[in-house]
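[1] Let's see this in three dimensions:
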Amino acid sequence: MPELPEVETIRRQLDPLVRDRIIGRVEIPDPTVAAPWSAARFRRAISGKRIQRLTRRGKYLRFELADGETLVIHLRMTGRLTHLERRPGGDRRRHLRLLLHLDDGTFIAFHDTRRLGKAFIIPAGDSRAYWQKLGPEPLGRSFTPARLAKMTAGRDRQIKTLLMDQSFIAGIGNIYADEALFDAGIDPRRPAGKLTQPEITRLHSSIRKTLKKAIRLEGSSIDSYVNARGEKGGFQETFQVHRRQGEPCPRCGHTIEKIRVGGRGTYFCPYCQKL
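    Purely as a prediction, here's the structure:
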């Protein structure tokens, strides 16, 4: 699933291309993308609207429209959002779920192999309430070591499962939880409330460092992810532990192991990340 770095990469690439553009024709080859709305209702809601800017909240892309409404796209597992110079045809329409025609003659295409992604509209005035369900942005100013300490205090849940809970912190998934915990030297099974203050401080730093590096390298392409230009990211080339089961730890040389934490495949070094 595209996580914060992948979604932020797409946002940074698309924002200057869609600002002040007007949405013209809206093609919906797969009406389930807008469910429970009908395709006709969805088209009427956004056709002719001007895009003010493209923002991000957690793993969600938000096209903020001039009338105060917001077109939201959640890529989920296999979604791709790309900017095209030409209308896709033939094989390029495979898995196409939504196509926005912009007034400069270009297109925003939403492809999704597994058809799990969604597009929906948040009415004017409802946006603030909707996003309150998400935790803080890990790269935001309000996310400090002190806040992380307060958030984890008294929590019995394993730290990795908590990091991936979008109501706890917005945007972190399996890849970046593994990499940040390794960087901080923390076992993914540790109860969050048992972390010491030095560990909390290290984890806070590792989360931000890992996410910033991944954004700089335009995300991780290990399955279907490509950026808004249709290109693969590069962070997967720098993985320390994720998907490196059986390989030597880059820090101590011992073997990286794979376990399951919270139902998710989890990669870690049992020597560098002691329970």
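[2] Please count neighbours and contacts with C-alpha atoms only from this point.
    OK.
[3] Which parts of the protein are strands?
    For the chain, the strands identified by DSSP state E occupy 23-27, 51-57, 60-65, 70-74, 79-84, 96-102, 107-112, 118-122, 257-261, 264-268, in order along the chain.
[4] Serialize the ones you listed to TSV and add fields for distance to residue 204 and mean neighbour count.
    Formatted as TSV, the strands of the chain follow (distance: least, C-alpha to C-alpha, whole Å; neighbours: other C-alpha atoms under 10 Å):
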stretch	distance to residue 204	mean neighbour count
strand 23-27	40	19
strand 51-57	19	20
strand 60-65	22	22
strand 70-74	26	21
strand 79-84	29	22
strand 96-102	37	22
strand 107-112	33	23
strand 118-122	31	19
strand 257-261	20	16
strand 264-268	18	21
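[5] Tabulate these (JSON lines), appending distance to residue 163.
    As requested, those are exported to JSON lines (distance: least, C-alpha to C-alpha, whole Å):
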{"stretch": "strand 23-27", "distance to residue 163": "36"}
{"stretch": "strand 51-57", "distance to residue 163": "16"}
{"stretch": "strand 60-65", "distance to residue 163": "17"}
{"stretch": "strand 70-74", "distance to residue 163": "19"}
{"stretch": "strand 79-84", "distance to residue 163": "22"}
{"stretch": "strand 96-102", "distance to residue 163": "31"}
{"stretch": "strand 107-112", "distance to residue 163": "26"}
{"stretch": "strand 118-122", "distance to residue 163": "23"}
{"stretch": "strand 257-261", "distance to residue 163": "12"}
{"stretch": "strand 264-268", "distance to residue 163": "13"}
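[6] structure for this one too, so we can compare:
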Amino acid sequence: MPELPEVENVRRGLSALITGKTVAAVGTDWEKILVGGLAAFNQALHGATVVAIDRRGKYLLLRFDNDLTLVSHLRMEGKYQLVPDTDLPHDRFVHVWFTFTDGSELRYHDMRKFGRMRLTDTGTESQVVAGLAKMGPEPTEADFAAAAFYQAVHKRRAPIKAVILDQTVVAGVGNIYADETLWESKLNPAQPANTLTRRETNRLHDAIIATLSRATDMGGTSVHTFVDATGRRGGFQEQLHVYDREGTPCDRCGTTIVKTKVGQRGTHFCPHCQPLRKRELA
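    The predicted structure follows:
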């Protein structure tokens, strides 16, 4: 699933490619992706011009000059591609397309068809989209307060990996970056959250900010199918320490990286650097 660094890179690419373009028509061969239906999208967006593209967590927010916002969640496999000519054939995974008045076309590819798009009045996104209503702070120095993070962590008995995957605690962290930030913090993914010390929680807080920022700057992680809106793969996969590296030596201590499950999610960690510590629950 695209996580915050990947979605941010899609946003940057789309901003350069489609800002200022005007929609002539919307098409689909899988209407379930368009919440509210194709007719509603065509009625709302015909003649509307893209004025900006924002992001909140893993959601893209396409802003139009008629005060509407298209909220797009890529889910597992969603990706966008701009083609210069509508005559270019669709591949079998193109399920939504936005034809612009200049003849170009924005195509939404989704192998699993899990992605969703929804139209809202601009400024009401969090009232309409449940995932936005409860979303936690962005993982930046300005928005993500260490003290509030410590309080949120210490209310939970769940494994710390499950807690940082919870989008109400911090926005944008998915499976890849949860594993990586926990390795950076020397914390076991299964460690009960409310047994972490303040120092450990602060270390994890800082690792989340630093790792997601670095991954964003490197174009995201392309361990599976991710490419940005210009078709470029990310570069952060070259710096992964544990994710998808089971059976290889830890970059820090040489111990073999193992894969297990935490909260039904495939989880990678170093058993030496990230021991599960027996502590009394807080």
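[7] TM-score for the pair, please.
    Remark: TM-score between the superposed chains equals 0.94 [TM-score structural alignment, normalised by the length of structure 1]; 273 aligned residues with a C-alpha RMSD of 1.6 Å.
[8] what are the ranges of the helices in structure 2?
    Residue ranges of the helices in structure 2, as given by DSSP state H, are 4-18, 38-45, 125-128, 130-133, 146-153, 160-165, 175-185, 198-217.
[9] The fifth one versus helix 198-217: what angle between them?
    Think helix 146-153 of structure 2. 110 degrees (axes from the mean of the first three to the mean of the last three C-alpha atoms, to 10 degrees).
[10] other SSEs contacting helix 146-153 of structure 2?
    Under the contact criterion of 3 or more C-alpha pairs under 8 Å, 6 or more residues apart in numbering; DSSP states H and E, helix 146-153 of structure 2 touches helix 198-217.
[11] residues of the helix it packs on that come out buried?
    For helix 198-217 of structure 2, burial by neighbour count (16 or more other C-alpha atoms under 10 Å) applies to 198, 201-213, 215-216.
[12] got a list of what the nearest residue to residue 205 of structure 2 once chain neighbours are set aside touches?
    For residue 205 of structure 2, ignoring the flanking residues on the chain, the nearest one in space by C-alpha to C-alpha, 6 or more residues apart in numbering is residue 146 at 6.2 Å. By C-alpha atoms under 8 Å, 6 or more residues apart in numbering, the residues touching residue 146 of structure 2 are 201-202, 205.
[13] what about structure 1, which of the residues you listed hold up?
    Counting by both residues aligned by TM-score structural alignment, their matches' C-alpha atoms under 8 Å, those that remain in contact in structure 1 are 201-202, 205.
[14] Just the closest of the residues you listed to residue 172 of structure 2, please.
    For these, the residue nearest residue 172 of structure 2 by C-alpha to C-alpha is residue 205; the value is 13.4 Å.
[15] My read is that that closest one contacts residue 148, right?
    No: contact status for residue 205 of structure 2 versus residue 148: not in contact, 10.2 Å apart, counting by C-alpha atoms under 8 Å.
[16] isn't residue 173 of structure 1 right next to residue 161, touching?
    No: using C-alpha under 8 Å, residue 173 of structure 1 makes no contact with residue 161, being 9.3 Å away.
[17] For stretch 26-35 of structure 2, buried residues please.
    26-28, 31-34.
[18] List just the nearest of those to residue 194 of structure 2.
    For these, the minimum distance to residue 194 of structure 2 (C-alpha to C-alpha) is 38.8 Å, reached by residue 33.
[19] Just confirm the closest one contacts residue 112, I think it does.
    No: when contacts are counted by C-alpha under 8 Å, residue 33 of structure 2 is not listed as touching residue 112 (10.9 Å).
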